[in-house]
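S.K.: based on what follows, work out the 3D shape:
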Amino acid sequence: MSKKQVATSKAPGAIGPYSQAIATGSWVHTSGQLGLNPETGELAEGVQEQTRQALNNVKAILEEAGASLDHVIKTTVFLKDMNDFVAVNEVYSTFFTEPYPARSAIEVARLPKDGLVEIEAIARKK
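M.R.: Coordinates of the predicted model:
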């Protein structure tokens, strides 16, 4: 199995020893994306804006790998507070169409940079 690092300046760079994504064959696995603006490195304000930015970051990484949000088959959403579930869904639902990707949503004690939401995706290119 060969794996290829995926990197784009249209999403925040890795803040540790990991890649924005790895592509292998027709599969793309993104690292978790916070709601960080790639130009400023700052978190967006509020959970809905962080969700929107996180998904835009995922989208940019997938596009760099030759995929799109339409190719996503599974996401994992990490939430600082499960009470934000409905607010996150309001934004999330504007990025995907039916059939929606499979998804897990998990409340965590803390996210990097004290983010409110982090989203990772698995996609299969056509």
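S.K.: make it CA atoms for all contacts and neighbour counts henceforth
M.R.: OK.
S.K.: residues touching the longest helix anywhere in the chain, excluding its own?
M.R.: The residue-count maximum for a helix in the chain (DSSP state H) belongs to helix 47-64. Around helix 47-64, the neighbours that count as contacts under CA atoms under 8 Å, 6 or more residues apart in numbering are 6-8, 10-12, 20-21, 28, 30, 33-37, 43-44, 68-69, 84, 87-88, 90-92, 95, 115-121, 123.
S.K.: I'd like the structure of this one too, to check against the first:
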Amino acid sequence: MKCLNYRYWLGLGVFFLLIGCCCATGSEENSAIQEEQSPPIFHPTHEPSKVNAPYSDIVQVDNLYFLAGQIGKDHTKGTLVEGGIEAETRQCLENIKAVLAQHDMTMANVVKVLVILDDINDFAAFNEVYKTYLPQKPARTTFAAEALAAGAKIEIEVVAVGD
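M.R.: Prediction:
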């Protein structure tokens, strides 16, 4: 009986020793992964009119770029473009292109899109313009919400992957 207890405790000790080594190795690997990740970079805006805005146009985490939502505002005039949903969609996407260009990216870098329409009945008209800017078909979510910022008919935000 003593021999069985000795073997039992010896086996149990070896088991826990192995578990401890595996956990320690896992912790070291996790630490190494965490050390490799960069902290978020909150890039300043390239638009003079947005310098005092309470948000960043773009936030970078490693090679992922999270862009703030854009509306169909012509930043040179400070007003929404005229011409309805098509014109506002085009301006939204041009604004996104401008932000991406500041970080050496194009619309081809876009992998995820969130679209908010003021009126879901504008979906088909918006989609016709959208397809010309993002033919690679990034993942997309589209929904309608009443009363967008500045009376906009559409807001679009994207996530892009840099090189």
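S.K.: just the buried ones from the contacts of helix 47-64 of structure 1?
M.R.: Buried positions within the contacts of helix 47-64 of structure 1, assessed by neighbour count (16 or more other CA atoms under 10 Å), are 6-8, 10-12, 20-21, 28, 30, 33-37, 43-44, 68-69, 88, 91-92, 115-121, 123.
S.K.: on that earlier part again, the longest helix of structure 1 vs structure 2, mean deviation?
M.R.: Comparison of helix 47-64 of structure 1 with structure 2 after fitting gives an average deviation of 0.6 Å (mean CA distance after the TM-score superposition for structure 1).
S.K.: after that helix, which helix or strand is next?
M.R.: Note on helix 47-64 of structure 1: by DSSP states H and E, the next helix or strand toward the C-terminus is strand 72-79.
S.K.: what range in structure 2 matches that following strand?
M.R.: Mapping strand 72-79 of structure 1 onto structure 2 (TM-score structural alignment) gives residues 110-117.
S.K.: so how far does the matching stretch sit from its counterpart in structure 1?
M.R.: Mean deviation for stretch 110-117 of structure 2: 0.4 Å (mean CA distance after the TM-score superposition for structure 1).
S.K.: what residues of that stretch count as buried?
M.R.: Here stretch 110-117 of structure 2 shows 110, 111, 112, 113, 115, 116, 117 as buried, counting by 16+ other CA under 10 Å.
S.K.: then stretch 103-119 of structure 1?
M.R.: Under the neighbour-count criterion of 16+ other CA under 10 Å, stretch 103-119 of structure 1 has 106, 107, 115, 116, 117, 118, 119 buried.
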